[in-house]
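**Q** Have a look at this fold, sequence not included:
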């Protein structure tokens, strides 16, 4: 089954009870049992038909054994980190989403889970950072907001060699462009709020386990902690995923035109986009993914110039989040990555004048002219 077909027909694509081609919304909180312990569904926290259709779909799309849907991307990350115990050590990509940095340093650190942020594009650094108590390597690729690319297969081999679990945040590329499990990942994460939902109308997180044993561990955590996705949002996410393929292809076409314009603007400094031949990791990304996506970051003179640009843009909406049908624009240092100390941001390359855009589905000529005018203003 090809990818676009799987987006529509993967998982449980027909309601087994009625034959409905759109999985119904099952709002029930509990279910009748045919005798004690004889049931298909027991309690909605443990399992729900609408959520199950979504969870089966994402498992199919990522090539994993089990899928799990959570109330947000951060809830998904929290569930995965709860696989570990006090005294365990994790390696994380240094240029990681601000919320991931925050939860690891401000929340799980209090429970005795230690983390080291490393440049996972540097395989030697990764290997040298492994300790006896290290239990996992957690990679985000491409990263947010500098679009750094990690060699998933190479890190997977390092993880396997040292007996570590390998976790990949696949939010930016989506399963349409990139499938980390096929490259050696044990767990794949998504902030499904972004491209998978695609319409700025749902907040959700998805996790896929590569094998059943790991799936059982994650289901125990999901059921025990209860951060599940509700049936309404599960249904919205299934609907969004059906158009993921056509959206990702159109977004990429729009993005290439915008990047070409940015290259001609003298006031634009660095451009971060994996599709550029001179972008660090370009060749690696080309080898492990089918497309370069719709996320672009670029620098301008300073923070004041950046604020003027985001204020002037008409079709790029100043907002948090990404991956929607509408184009979005943000200043990471003041928004998505504000929770990271400024000294660390600057050390990573997240400058005050860094702007991040998420390219949407508007007419590409409107987008190009709008951003050009905002930059020149």
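**A** Thanks, I have the structure now. Predicted model only: the values in this text are computed from it and were never measured. Residues are numbered from 1 along each chain as shown.
**Q** From here on, just use CA atoms for contacts and neighbour counts.
**A** Will do.
**Q** Quick one: the helices in the stretch 151-300 of the chain, in order.
**A** Using DSSP state H, counting those that start in this stretch, the helices of the stretch 151-300 of the chain run over 152-161, 174-177, 212-225, 231-242, 244-264, 282-288.
**Q** Residues touching the first one, excluding its own?
**A** With C-alpha atoms under 8 Å, 6 or more residues apart in numbering as the contact definition, helix 152-161 has outside contacts at 120, 123, 127, 136-137, 165-166, 180, 183-185, 288.
**Q** and the comparison structure, right after this:
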């Protein structure tokens, strides 16, 4: 049989997983907004529930619109199968519940999303599933943190919100040596800029709310795995019984958003690069954190596993919480909001917003100081964004000058 030609991602996001002739010739993927599906006979119903016959049963178990999204995401991440969820945290909790049992241990990257941190606390408190946050700079450091009860390594890269990178090749090398599973939160890069499964990870997940959707109007999550049978097992166990599924309408919106992912990611990235250079020259900025900054000590890691730096920049301002909050309060065009991947540029203060759940000592050990800000660069013209930042920095400088004169 002739091998199917591999499509570029720019084409995959538009065509993968859909045959319009199977849907009355509809060019757009139809929205199957239904909770259940009828059977032609009782025998057909029996066969579908037993797995003898493939077909639709009930939208918590599968839906034609959702299926297109899942197949498209599996192709984008070069995986064997994908599952769509009602939120990114539903994807996180599902894969961790699937991989662990009481008494197990999870090894995590030093920085993780605040709600993931909260979930790990719940797993520890209720089910004695422990975890450790480790910097993971070298393979030796990773190996030293492994315990007899460790079952998986869970990482974000780039890490939210410090933009610190984790070397996925090192993670996979250690994991394979010790028989551990690897889960990577790929939200900050999107499948257009980074593909952890290609490096050897077992699972990759996304808060699809962000770059996958791209329009700030859907809450959703996605999990992609490299073993099709295992993904179907998760579908029919944890996802089915915990119930964190996505609605057909939200899946339809994600399919629509995905079509412009490559174009959007290129604009997010080009804008971020220009703003990064501006921030590096701003005297009230102490540090700028961006993966593809040539002065970043992890730049080689970034080039080795990412196509480009993406649209997220973190930076610290001189002073502390008061100065950081004054800066963002002075912005006019850039909106104060948590999230990323929207057309609009957003800024937030992680210490008091996304990571406020993390105890101060642990937050500081993650590098999340009171002066740190996270900028999710949107699709506006870069010059307008820089002008807005410049105006805000001028107001901050004026305020600091007046304060010092008193």
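**A** Thanks, I have the structure now. On a predicted model such as this, the values are computed, not experimentally measured, just so you know.
**Q** Please state their TM-score.
**A** With the length set by TM-score structural alignment, normalised by the length of the first structure, the two chains reach a TM-score of 0.97; 377 aligned residues with a C-alpha RMSD of 1.2 Å.
**Q** so which of the helices of the stretch 151-300 of the first structure gets nearest residue 76 of the first structure?
**A** Nearest to residue 76 of the first structure among the helices of the stretch 151-300 of the first structure is helix 212-225 (8.9 Å), distances taken as C-alpha to C-alpha.
**Q** Pull out the buried residues from the closest one.
**A** Buried positions in helix 212-225 of the first structure, judged by neighbour count with 16 or more other C-alpha atoms under 10 Å: 214-215, 218-219, 221-222.
**Q** on that earlier part again, just the buried members of the contacts of helix 152-161 of the first structure?
**A** Applying 16+ other C-alpha under 10 Å to these flags 120, 123, 136-137, 165-166, 180, 183-185, 288 as buried.
**Q** hmm, back to that, closest to residue 86 of the first structure out of the buried residues of helix 212-225 of the first structure?
**A** Looking across the buried residues of helix 212-225 of the first structure and measuring by C-alpha to C-alpha, the closest to residue 86 of the first structure is residue 221, at 16.0 Å.
**Q** OK, contacts around the counterpart of residue 133 of the second structure in the first structure?
**A** Residue 133 of the second structure maps onto residue 117 in the first structure when the alignment is built from TM-score structural alignment. By C-alpha under 8 Å, 6+ apart, the contact list for residue 117 of the first structure reads 91-94.
**Q** One more: residue 248 of the second structure?
**A** Counting by C-alpha under 8 Å, 6+ apart, residue 248 of the second structure has contacts 31-34, 63, 65-66.
**Q** Likewise for residue 222 of the first structure?
**A** Residue 222 of the first structure touches 46, 68, 70, 79, 228, counting by C-alpha under 8 Å, 6+ apart.
**Q** Would you confirm that residue 302 of the first structure contacts residue 352?
**A** Yes. Residue 302 of the first structure lies in contact with residue 352 (C-alpha atoms under 8 Å); the separation is 6.0 Å.
**Q** Look at these two and report which has more neighbours.
**A** residue 352 (22 against 12; other C-alpha atoms under 10 Å).
**Q** my read is the more buried one is in a helix, agree?
**A** No. Counting by DSSP: H, G, I helix; E, B strand; the rest coil, residue 352 of the first structure falls outside a helix, being coil.
**Q** do you know how far the counterpart of it in the second structure is from residue 320 of the second structure?
**A** Counting by TM-score structural alignment, residue 352 of the first structure lines up with residue 370 in the second structure. As judged by C-alpha to C-alpha, to the nearest Å, residue 370 of the second structure and residue 320 of the second structure stand 5 Å apart.
**Q** What of residue 146 of the second structure?
**A** In terms of C-alpha to C-alpha, residue 146 of the second structure sits 36 Å off from residue 320 of the second structure.
**Q** ditto for residue 371 of the second structure
**A** The value you get for residue 371 of the second structure to residue 320 of the second structure, if C-alpha to C-alpha is used, is 4 Å.
**Q** Now which residue in the second structure aligns to residue 134 of the first structure?
**A** Under TM-score structural alignment, residue 134 of the first structure pairs with residue 150 in the second structure.
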